[in-house]
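**Student:** I'd like to go over a predicted model; first the sequence, then the structure.
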Amino acid sequence: MYIHKKQRVVTPTNWPVFGTTPTLLVNAHRLHEYTTSVLLQSRGTFMFKGLLFANMDMLFTTDPLDIYHILSKNFSNYPKGDKFRRIFDALGDGILNSDDGEEAILLRHVTPPFLWKLQHIHRVGNEKKLSDAWKSLDHFIYKFMAQKQKEYDRVSHEAERFIFFTAIMRELKDYSGTSLDLTKFLRDTLVNLAAAGKDSVTSALSWFF
């Protein structure tokens, strides 16, 4: 590792076998600040090299043109794939696949798959934390859904007032009798909306004030 004299930023060294993982672990307690510093020094794009043979390399970028290319212009060329789905399995099959278990999900990215899967099987470490958070989240979501279902059954479907949850239920009624699990789909959608909205709303309020 070396220290940039002007910016005083530690740039991670790509070690044989271990990649840049050692530096990442050393700075795990200040991950956001460290990642920001590295991206600033690397002009917005940095390749994280994981453990050899672990298939954990990740590209970090804050370049607006790169982000536009990936998330908008050529979005169909960058499918998330089965590996992404396995890592974010707590979020289910909702419209998005992004602390209710977020810390444990983040650590899955920098932990060899065989290790976090072993923790998941035996329910230890961060995987136990994720499993417990998952159960608490499901308990809350399904209780909320049951309450809203009763309200939906009581009120007139012709009511002019727009309620997001009941609007989704009206749209999904045409799928009854199909292979789609409506209850699970609603659960996954609500969880993903909550996960996506939490950071964006708090960021918007912070910038506003």
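**Tutor:** That came through, no problem.

**Student:** can we go C-alpha only for contacts and neighbour counts from here?
**Tutor:** Noted.

**Student:** you'd agree F60 is in a strand?
**Tutor:** Yes: assessed with DSSP: H, G, I helix; E, B strand; the rest coil, F60 lies in a strand.

**Student:** and it, how far from W116?
**Tutor:** 22 Å (C-alpha to C-alpha, to the nearest Å).

**Student:** so which of the two has more stuff around it?
**Tutor:** In this view F60 and W116 are compared by other C-alpha atoms under 10 Å, and W116 has more residues nearby, 23 against 14.

**Student:** the more buried one against R108, yeah?
**Tutor:** Yes: judged on C-alpha atoms under 8 Å, W116 makes contact with R108 at a distance of 6.5 Å.

**Student:** in this protein, which spans are helices?
**Tutor:** Along the chain, counting by DSSP state H, helices occupy 21-26, 31-41, 64-68, 81-87, 102-109, 113-122, 125-154, 164-172, 182-208.

**Student:** the structure to be compared is supplied as follows:
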Amino acid sequence: MLPTASAYINQPHDYMTDVLAQSGGTFLFKGPWLSGMDMFLTINTSDIHHIMTKNFANYTRGHKFRNILDILGDGFSNTDGELWEFQRKTIMSLLKLPSFHSLYKMTIWHKVENGLFPVLEYVVKQGETVDLQEIFQRFTFDIICTLLFDHDPQSMSTEFPQIPCEKALSDMEEVVFRRLGTPPSFWKLQKLLRIGSEKKMSDAWKTIDQFIYKCLSQKQVDFTNTGYELQDGYFKLSTALVREFKDQSVEDKIREELQTKLVTNTGMKWKDFITKESQNLVYLHGALCEVLRLYPAIPFQYKSPIKPYILPSGNQVDPDSTIILCYYNMGRMKSIWGEDCMEFKPERWVSATGEIIHQPSYKFPAFNVGPRTCLGKDMSFFNMKIVATTIIHHYQVELVEGHPVVPSASMMLEIKHGLKVKLSKRCEVKIRLKVMV
């Protein structure tokens, strides 16, 4: 199987979709003898519910995963058991603090006003194309650094400065993905000799460490000198691909919803509207869910059982088994989402009464499943809604003709060649008051 898989190493996600669809939802990948590369791939919702929720304690990250993601050390995403429980409870307690929510909202809006807006205005005036994926990445990088370290690297500016740590993170994600498809003995030898992709990983690791330690060192100085108390937190911004539609497009419906909400809250400032009413943007919420269904930020999960078990699908897994939960491919399965699974339909998330339809996480795992569900889910939606409404309300976005939009081979789902778009200023929106009968 390895030669065939190697031929699709640069486009693995769509290839895996075809394989899983043809094999009924589960597939055992057999690597070379004694290579330790055998993997059990599944998009079976019963399997995922069983592994991630019902029998959660039996399925850990495992030593193989920790070795592959050694750059994360004993961090929250790379641990199991008591250490993971301790970190999870600590982070949850921080995220529940009112002071953190105030800091989070203030940080988001400050970056929109002083980073996102100026950059988009500059791009429009220059009449140039821009990589929207890069815009989102810079925005997110600045937000995370500001929240975690109280340090804004200001990568979101009209100069588009090169930030070594930001580039290093992308390199790290690429190398980690390649480790999954490489015999451990081979990439470990590369690591020892500092050659090939492992040299890229080593350089990235050094750059990331230098950035983080510099930030932490400065905060320690601040704390020692002034007694300043760090406010820690974590969130993840999932980005979306902008798609053009003919006739009545999704973009038009979102704008219509924005106008309706603005009319309802006459006299409110745009800033206050976004802060207080973003949860009422049902259609926008559905559109974001639809993006995440087809393009989850984390395309797959890696699991290893502690004890032998027969999964609901009938497949047996053993302690040395590698289980891959294929989240990206789940969104493309007719058996899960119906015949229209490849259609972009925000309406599938809106009920007949105009409320949000909530799907179980084992069917919609964009924020992971069960006890490992992303703690920053609500904050991520809030963040995405602010960015989306800011852009959609003020600008017309057009994909550059002929620009290829395909997923990259990486641990984090990114667009391989970026998202090249042309921005133009929208005419001022005229809001008509409803006549109450």
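**Tutor:** That came through fine. Since this is a predicted model, take the numbers as computed values, not measurements.

**Student:** M47 of structure 1 is nearest to which of the helices of structure 1?
**Tutor:** Comparison of those against M47 of structure 1 by C-alpha to C-alpha identifies helix 31-41 as nearest, at 9.8 Å.

**Student:** that closest one vs structure 2, average offset?
**Tutor:** Once fitted to structure 2, helix 31-41 of structure 1 is off its aligned match by 1.7 Å on average (mean C-alpha distance after the TM-score superposition for structure 1).

**Student:** for that helix, packing partners?
**Tutor:** Judged by 3 or more C-alpha pairs under 8 Å, 6 or more residues apart in numbering; DSSP states H and E, helix 31-41 of structure 1 is in contact with strand 45-48.

**Student:** what's the matching range in structure 2 for the strand it packs on?
**Tutor:** Aligning strand 45-48 of structure 1 against structure 2 (TM-score structural alignment) gives residues 26-29.

**Student:** do a quick rundown of the strands in structure 2.
**Tutor:** Taking DSSP state E to define them, one finds strands in structure 2 at 26-29, 39-42, 59-60, 129-131, 301-305, 309-310, 316-317, 323-325, 395-399, 420-425.

**Student:** wait, doesn't I208 of structure 2 sit right on K167?
**Tutor:** No: under the criterion of C-alpha under 8 Å, I208 of structure 2 is not in contact with K167, lying 9.4 Å apart.

**Student:** which one of these two has more residues nearby?
**Tutor:** The neighbour count for I208 of structure 2 versus K167, taken as other C-alpha under 10 Å, is higher for I208 (19 against 13).

**Student:** tell me the contacts of that one?
**Tutor:** Contacts here follow C-alpha atoms under 8 Å, 6 or more residues apart in numbering; on that basis I208 of structure 2 touches C165, A168, L169.

**Student:** rerun that using 7 Å as the cut-off
**Tutor:** C165, A168 (C-alpha atoms under 7 Å, 6 or more residues apart in numbering).

**Student:** need the counterpart of it in structure 1.
**Tutor:** Mapped onto structure 1 by TM-score structural alignment, I208 of structure 2 lines up with L137.

**Student:** again, but for Q220 of structure 2
**Tutor:** By TM-score structural alignment, Q220 of structure 2 lines up with Q149.

**Student:** number of nearby residues for its match?
**Tutor:** With other C-alpha under 10 Å as criterion, Q149 of structure 1 counts 14.

**Student:** how close does it sit to T183 of structure 1?
**Tutor:** 11 Å.

**Student:** do S42 of structure 1 as well
**Tutor:** Computed as C-alpha to C-alpha, the S42 of structure 1 to T183 of structure 1 distance reads 45 Å.

**Student:** repeat that for T35 of structure 1.
**Tutor:** 38 Å.

**Student:** so for the two, which residue has more residues nearby?
**Tutor:** T35 (17 against 13).

**Student:** how about that one, what's its partner in structure 2?
**Tutor:** For T35 of structure 1, the aligned residue in structure 2 is M16 (criterion: TM-score structural alignment).

**Student:** its match - nearest residue in space that isn't next to it in sequence?
**Tutor:** N329 (7.0 Å; C-alpha to C-alpha, 6 or more residues apart in numbering).

**Student:** that neighbour against V19, yeah?
**Tutor:** No: here N329 of structure 2 does not reach V19: they are 9.8 Å apart, not a contact under C-alpha atoms under 7 Å.
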